[in-house]
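Colleague: here is the input, now give the coordinates:
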Amino acid sequence: MASLEFDLIDRYFKEPFGPLLASHATRVPLGIGDDCAMLNPDPGHTLFVSTDTLVSGVHFYPDVAPQDLGWKALAVNLSDLAASGAEPLGFTLALSLPALDPAWLHHFSDGLLRIAQTHRCPLVGGDTTKTNLPGGLSITVTVFGQAPALHSGFPRSSAVEGHRLWAQGLPGLARIGLLLEADQRGLYDTVAMQPDSAVWTALKAGMPQAVRLRACQQLNCPQPQIQLGLQLRNLAAACLDTSDGLSGDVAHIAQASQVAVLIKESALLDAWHRAFPEWIGQLNLNERQWLLDCALTGGDDYGLCFTAAPTADVALRQLSGPHALFELGMVTAGQGVWLQSQGDASLNPVPLVKRSYTHF
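Modeller: Here you go, the predicted structure:
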C-alpha cells in the first residue's frame, strides 16, 4: 500500500511540479520527498501562512470538474495571501481520497499545476490518505508567503473612523454561479438564502449567457488578487478577502477595529451596472433587491475588501481600471455594519442584520 501511495505522489505531484520547484531552489532548498520542506524567505522578509480545507458536499459538488477543483483548492489560499499583501513562496497539499482514480488525479493535478505556475507557487510537500467518511473527498492546502518585515499585513483591527471602504470585483457573482450550478442538479432549495424562488426564476429566465458563464467561472475558478495585494502596501489599512460573504466579512473588520462600517447599496448596484449594463437596466425593483441580497450575503467571490485613508483615494483610483476597484462605503464611529439604502431620501442608515455563510 505504501508503494502505491508513493507512486501516486510521484506520478501526479512530484514529477509534474518538479520543474516549478526547481526554479525556486533558493527559496525552497528542500521540497517533496523529505519529512519536512525547508523554506527560505528573502532577507528582511517575514513569513505569512494560511490554511483552508475544501470538503465534498460542503464546498463543492462531488461531480465538479477536477481541473476546476485543483485550481480552486490553491486559489482560496492564495487569496488569503493577497489580502495580507504577501507574495507566494510555496504550498503543501493534504489529500484524503475515498478511492484511487487515476483519471481524476491527472486532471486535478493539472488544474492545481496551472494556478501554481500562474502565481509561481511551488508544491513543497503534503500527505495523501484514504478516507471512509461520508462524502469522501477532502482537500487541505497550506500556503506560505512572504512580505517585507516592515509590512504590517493589513490586520482587520486597523480600520479607523474616516477611512473609506473599498471593494474589488463583483460581490455576489459567485453566488449566482452557485445557484445556477445547484439548479442544474435540482438542489436550489439547499443553497438559496433568499426565500422567494419566483424572483430567481424570473432572473434566471432573462439572464444573458455572458452573465451565466462569468458567474460559474467566478465560483469554480476564482482569481486570487496577488498583484493587487502587493500594490495595496502602504495604501490599505484593514483588508480581507470576500470568502464567506460581504456583510459578514465586513463585520469582521468592524468588530476587530471597534468601529461602524457603512455600506452603500448604490455602490453595489453601480458595480453590477458597470459590468452588465443591459441586463441590470431591465431588472425590476424586486429583482434588483434580490441581486443586492446576493451581493451582501453571497460568498466564494474571493475579491478584496479593505479600508484606506482618504489620502489614498487618488492612488487607488489609478489602480481601479484593471482591478475593478470601487468605493463601497465608509468607516464611522460606533459598531456593527450599516446599510444605506439606495432609495432612502433621509440618508439614515439601518443596521445590516443579514449575515453571510457560517459552517455551524
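
Colleague: please make it C-alpha for all contacts and neighbour counts, starting now.
Modeller: Noted.

Colleague: tell me where this structure has strands.
Modeller: Counting by DSSP state E, the segments of the chain that form strands are 45-55, 87-97, 123-130, 138-148, 164-168, 236-241, 260-264, 304-308, 325-332, 336-340, 350-351.

Colleague: tell me how many other residues crowd Leu285.
Modeller: 9 (other C-alpha atoms under 10 Å).

Colleague: from Thr297, how far off is it?
Modeller: When distance is defined by C-alpha to C-alpha, to the nearest Å, Leu285 is 18 Å away from Thr297.

Colleague: kindly report the same for Leu240.
Modeller: Taking C-alpha to C-alpha as the measure, Leu240 falls 15 Å from Thr297.

Colleague: and for Glu181?
Modeller: Distance from Glu181 to Thr297, by C-alpha to C-alpha: 18 Å.

Colleague: with Thr332 instead?
Modeller: From Thr332 across to Thr297, the span is 22 Å (C-alpha to C-alpha).

Colleague: about what we covered before: for the strands of the chain, give me TSV that also has distance to Leu203 and mean neighbour count.
Modeller: Shown next, in TSV, are the strands of the chain (distance: least, C-alpha to C-alpha, whole Å; neighbours: other C-alpha atoms under 10 Å):
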stretch	distance to Leu203	mean neighbour count
strand 45-55	30	17
strand 87-97	38	22
strand 123-130	42	19
strand 138-148	34	22
strand 164-168	24	25
strand 236-241	27	27
strand 260-264	23	25
strand 304-308	27	27
strand 325-332	24	23
strand 336-340	24	22
strand 350-351	27	13
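
Colleague: next, the second sequence, to be compared with the first:
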Amino acid sequence: MEFDLIHRYFKTPFGGLAQANPDTVLFGIGDDCATLRLAPDFHLFTSTDTLVEGVHFFSDDPPRVTGWKALASNLSDLAASGASPLGFTLNLSLPEIDENWLAGFSAGLLDIATRFNCPLVGGDTTSAGSNPLKTLSITVFGQAPASHLGFNRAHAKIGEEVWLSGTPGLARLGLLLEYQRRGRLEQLCKGHELPQVQALLAAMPAKLRQIAVSQLGMPVPRIELGLQLRGLASACLDLSDGLSGDLAHISGASEVSAILFQSSLESMWRKLWPEIDQQANAAGLLKVLLVQTLTGGDDFELCWTAHPNRHDAIQSLKVGLHCVGVIEPGSGIWLQSQGASRERVSSCSFNHFAEIQN
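Modeller: Coordinates of the predicted model:
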C-alpha cells in the first residue's frame, strides 16, 4: 500500500520535473538515497520544516493549499539565504489513507515545485498510528556560488537600512478572517483587542480580504528577490513568526538595535489599501494593522539590512519593497513615531507550545 501511494501520488506525477533536471538530480525517488550534483564551485544550502494539522493548517483547508504552503515555507528559507532550489524530500505521517486528500495535496505540491523548478527527490510515508493528526515534514536543498555564503543574521551593521518585501501582517489578517468565518475570533483576540479587530475586518474591502486569505494559504516565496539581493544585503531572514520577533533575531545576533519607522509601516499599508484614510477611524485601523505587522506570522516575506548606498539599487529591483527602519547602536526593536518618540517593541513571535489548536 505504501509503495503504491508513493508511485501514484508522488513518483509518477513528479517524475517529469526530476527528468527535466538531469544535471542536478542524478537519482531520485526509488533508491535508498537521492543523488544530487552541485554546480562547480557552488555551496549546498538546506533547510527543514514540519507542519502539523491543527497547528499550522486547518483540518478542513483544501489539500491543494496545504501542499503549496508546505513547500513554500521551506523555499522561503532558501530565498532568505540567496540560494536557488535543487530539490526536496517529503515525509508524511497520516492517520488514515484519504486518497482525495492525497490527490489534492500532491497537486498543490506539484504546482509550486514546478513553478520554482524544485524536484521531489525522496521521502517517506508512514502511519500516524493512534495520532489523529497529519504531520508533514519537508527538507529542501539549494545552491549558491561559493563566493556567496548566505545572509548571516550577525552581519547587520550600524547605519544600515531595514527593508521589507510585500506587506507583512497580511497573513495574520487572513488568519483572523478564517477564525471569524468559523465563529472563533475571540480565541485569537483577547479583551479590548477583539472589538478593534472586528472593526478592522468589517472595514476591509473585499479585494484586501481575498489577498489576505491567499497570503495565508498560498504565500509566494521570494526566490528571485533573494538571488537579486546577493551583494546588496548584509543580514536577511524570512518572516515566518512576525516582524518584531524575527527582526529581533538579527538584532540579537548582530548586537545592535533596529529602529522601525511607524510612518513607513503605515505607508506600506496605505499602498495596499489607499482608501483607508477615508474611514472615520483611519488612525485606529492603522494602529491595528501595525500590530498585525509586528506580531503576525506566516507571511514568508523577506526582511533584510543593507548599506544606504545600496538604497537605489534595491529600490529598482521591483515594486513592493519598503525601507522601514535603520540599524543603530544598542539592543532590541524600537518603534519611532512621527513625533520622534520611541517605544520599545516586545519581540513577540509564534510560540509552538502556547498557540491554540485550530
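
Colleague: mind checking how far Leu201 of structure 2 is from Leu176 of structure 2?
Modeller: According to C-alpha to C-alpha, Leu201 of structure 2 stands 8 Å off from Leu176 of structure 2.

Colleague: quick one: map Trp104 of structure 1 onto structure 2.
Modeller: Alignment note (TM-score structural alignment): Trp104 of structure 1 maps to Trp101 of structure 2.

Colleague: for Gly31 of structure 1, give me its contacts.
Modeller: Gly31 of structure 1 makes contacts with 21, 37-38, 123-125, as judged by C-alpha atoms under 8 Å, 6 or more residues apart in numbering.

Colleague: what count of nearby residues applies to the counterpart of Arg156 of structure 1 in structure 2?
Modeller: Using TM-score structural alignment, the equivalent of Arg156 of structure 1 in structure 2 is Arg153. Using other C-alpha under 10 Å, Arg153 of structure 2 is surrounded by 20 other residues.

Colleague: same deal with the one 5 residues further on?
Modeller: A count of nearby residues for Ile158 of structure 2, using other C-alpha under 10 Å, gives 18.

Colleague: shouldn't it be in contact with Pro329?
Modeller: Yes: between Ile158 of structure 2 and Pro329 there is a contact at 6.2 Å, judged by C-alpha atoms under 8 Å.

Colleague: what do those two both touch?
Modeller: In contact with both Ile158 of structure 2 and Pro329: Val256, using C-alpha under 8 Å, 6+ apart.

Colleague: geometric centre of structure 1: which residue is closest?
Modeller: Central residue of structure 1 (C-alpha atoms, centre = their mean): Tyr302, 2.1 Å from the mean position.

Colleague: what lines up with it in structure 2?
Modeller: Using TM-score structural alignment, Tyr302 of structure 1 pairs with Phe300 in structure 2.

Colleague: hang on, that match packs against Pro219?
Modeller: Yes: when contacts are counted by C-alpha under 8 Å, Phe300 of structure 2 is listed as touching Pro219 (6.7 Å).

Colleague: so for Leu201 and Leu176 of structure 2, which residue has more residues nearby?
Modeller: Taking neighbours as other C-alpha under 10 Å, Leu201 of structure 2 and Leu176 compare with Leu176 leading, 24 against 18.

Colleague: residues contacting the more buried one?
Modeller: Counting by C-alpha under 8 Å, 6+ apart, Leu176 of structure 2 has contacts 185, 188.
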